[in-house]
Each structure stands twice: as structure tokens, then as C-alpha cells.
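> starting from these lines, generate the structure:
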Amino acid sequence: MTCAYDFSLPGLEGGTLDFSAWRGRPLLIVNTASKCGFTPQYEGLQHLWATFGRNDPDGLVVIGIPSNDFGKQEPGSAKEIGTFCSRNYGVGFPMTAKETVKGGDAIPLFRWLAHEGGFLSRPRWNFYKYLIDREGKLVRWFTPLARPDSAGVVEAVHRVILDR
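Next up is the predicted model:
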């Protein structure tokens, strides 16, 4: 795999999320969980999606990847995860099926992100954020402490959106 657009994952509601469908658009990939202290970040992620991507065919695509890897904080089924995200945070951005994002069993996308970002970019908790540019390359990553509405995240998103 040479770029983020080379990956595909099962969708939360079935089917496949083929990242190549978003080729040329910046991506914000986030490992998520429904029962975490950082779970309210769904609201900020939805705001980024609504502001910078949902209605713009060249805009940002936010992709949530639920994972039960950290503190068993995503125990639900796909249906339960989808209902929770929609009901509590109005999530409308693409979500994948629950995946493993850490260690030797991590899905290829997260192995690629760790390779591209280096050792410290490997998720050590829920809500790590990975910003991908229009070429499909990792340009920045953020720990869960960086809220989606923080100046650093918003400025980085602006930069990749404006870089054409």
C-alpha cells in the first residue's frame, strides 16, 4: 500500500468503504469508541464533516473506525454503535465496522499509519486522529487530547483543504 486511497474496510452498516472513492479529497481517520471519556469528540468530528466536507465534493472526509482495543470501550454490535452515534451525536460521516487498530492484529490501514507516522503515532487510546492530504499521504496525527475543534486540528484541516 502506497497511500490511504489504497485501503478499503467493511462499512458499519454493511457494504465496503473503498477509500479510492475519495481519491483527491483530504481524509481525517479516527479510531473511535462509544464508552470513552473522549466520546463527546464525535460532536466535533461531525462538525468538521458538516463544515468542511459533507456538501463539498472536494472537501474533507471524516472516517470513524470503531475499536474495542482500549479499555473495552466499544463493546456493542454494529447496529448498537450506529444507533448510539446517530442518536447522541448526529453522526453522518462514514463509519467502518469495528476493527483492531493496535498491535500485531491491527488492520493494514493502521499498520500503514504507524509506519508513515512513526512509533509515537501508533494509537495508545481511542480518538487518535490521522490527517491525510489530497495525495493520500499522512501529513499530521493528533492524540485524543487534541479535540476536533481545537485550533491545531482546525488549522491543519484548513491547510490540507486549501492545498490543491
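
> contacts, neighbours, all on C-alpha from now
Noted.

> strands of this protein, start to end?
8-10, 16-18, 27-32, 61-66, 129-132, 138-142 (DSSP state E).

> just these: most buried one?
Of all the strands of the chain, strand 27-32 has the most neighbours on average by mean count of other CA atoms under 10 Å, namely a mean of 26.

> to check against the first, give me the structure of this:
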Amino acid sequence: MAATAVQNIPLNTLQGEPASLADYAGRALLIVNVASRCGLTPQYRELEKLATEYADRGFTVIGVPCNQFGGQEPGTAEDIATFCSTTYGVTFPMLEKTDVNGPGRHPLYVELTKAADDAGAAGDVQWNFEKFLVTPEGEVARRFRPRTAPDDPEVVSAIEAILPN
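Okay, here's the model as predicted:
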């Protein structure tokens, strides 16, 4: 099966290693722009729970640190990794710090932000912890705004609906 536009975009891990979403082909993904100093940062706890609970069923959470909203992710890659692991026990993959809006918007977010939320609004990411659910085939299935908790029944049912296992 050919990779989709989203899967073909070159990415880097938080450690600076080359990656792409094609590395996760066949898995359902929840891609979330994250920040360490945001009022929504405790969502890391629910994201880790989802990542752990559904890992064996073909699901992966991917965190994308972003410092575009109130400077709430100012740290280095090492700072981010340490904070996430020691404060929230994060084990899911993290990508390098990325711009999700504006002229420097990463190509991943150029593609992701084409997807509309349930109200029909596409375009810019509103704030930290906006979530994009991607099917195992690499298509954006749903978009959840920042204040929708990762463990909200709507998010959980959307994940369960696209799990490959």
C-alpha cells in the first residue's frame, strides 16, 4: 500500500533522529501538539493512559512539542524529555519541537490542519493539546480541539472505531 501525504512527510524525533509517520503504518495514531507549561499539560496523564491501554491493539500517541502558544514549551529537547518522563511517565514517541501555525508551519501540520473539527472548522491549531486522529491507512479521521480531554468518551469511541486489532 502506498503511503499517504501525511505518512510521507520527513520528521525528526525529539532526539533528532529522522522519522516519518510511515514508521507507524498500520497503526491508529493520535497526534497532539504538547507543551510543558500549559494549563492543559495534565492531559499528558490521559494521553499516556490511552497510549498504554491501546498499544496492543495497534494505537500510538505521538507528541509534538510546540512553543507557539504563550511560550509554554521553552525548553530544549532534553528538558522536554526529562519533564515528560519524570512528571507524567510519558513513554509514547515525541517529535522535535515544531511550529504548528504561521509561515513556519511544519509540513505535517500543513496537512493535519486541512481536517475540520466536528463543527466544520479547519485551519490553525487553536492552542496546545489539539488532537488529530489518523487511521492506520494514514488518513486524518477526526480533529479534537484542545479542551477536549484525551479520555473524553467521544475521543475514546473514535479511537476504538479505527483500531486495526
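
> what's the TM-score once they're superposed?
Laid over one another, the chains give 0.91 as their TM-score (TM-score structural alignment, normalised by the length of structure 1), with 160 aligned residues with a CA RMSD of 1.7 Å.

> re the thing from before, redo the strands of structure 1 as a markdown table? Include distance to Leu48 of structure 1.
What follows is the strands of structure 1, written out as a markdown table (distance: least, CA to CA, whole Å):
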| stretch | distance to Leu48 of structure 1 |
| --- | --- |
| strand 8-10 | 22 |
| strand 16-18 | 19 |
| strand 27-32 | 9 |
| strand 61-66 | 8 |
| strand 129-132 | 12 |
| strand 138-142 | 15 |
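
> tell me which of these lies nearest to Pro40 of structure 1.
strand 27-32 (10.4 Å; CA to CA).

> circling back: how about the strands of structure 1, which one is nearest Gly53 of structure 1?
Among the strands of structure 1, the nearest to Gly53 of structure 1 by CA to CA is strand 61-66 (5.7 Å).

> before we move on, back to that, ok, which of the strands of structure 1 comes nearest Leu45 of structure 1?
Across the strands of structure 1, closest to Leu45 of structure 1 is strand 61-66 (CA to CA), at 7.0 Å.

> helices or strands up against the closest one?
strand 27-32, helix 41-52 (3 or more CA pairs under 8 Å, 6 or more residues apart in numbering; DSSP states H and E).

> mean deviation of it from structure 2?
Here strand 61-66 of structure 1, set against structure 2 after superposition, deviates by a mean of 0.4 Å using mean CA distance after the TM-score superposition for structure 1.

> distance between that strand and the chain's centre?
3 Å (CA atoms, centre = their mean, to the nearest Å).

> contacts for it next, please.
With CA atoms under 8 Å, 6 or more residues apart in numbering as the contact definition, strand 61-66 of structure 1 has outside contacts at 22, 25-33, 45-46, 48-49, 53-54, 74, 93-99.

> ok, Val91 of structure 1 to Leu17 of structure 1 distance?
16 Å (CA to CA, to the nearest Å).

> same question, Ala78 of structure 1
15 Å.

> and what of Val160 of structure 1?
22 Å.

> repeat for Lys129 of structure 1
18 Å.

> repeat that for Leu9 of structure 1.
From Leu9 of structure 1 to Leu17 of structure 1 the distance is 5 Å (CA to CA).

> anything in contact with each of these two?
Going by CA under 8 Å, 6+ apart, residues that sit against Leu9 of structure 1 and also against Leu17 are Thr96.

> what's the matching range in structure 2 for stretch 14-31 of structure 1?
Mapping stretch 14-31 of structure 1 onto structure 2 (TM-score structural alignment) gives residues 16-33.

> what lies in contact with that stretch?
So stretch 16-33 of structure 2 is in contact with 3, 6-13, 58-66, 96, 100, 128-138, 159, 162-164, going by CA under 8 Å, 6+ apart.
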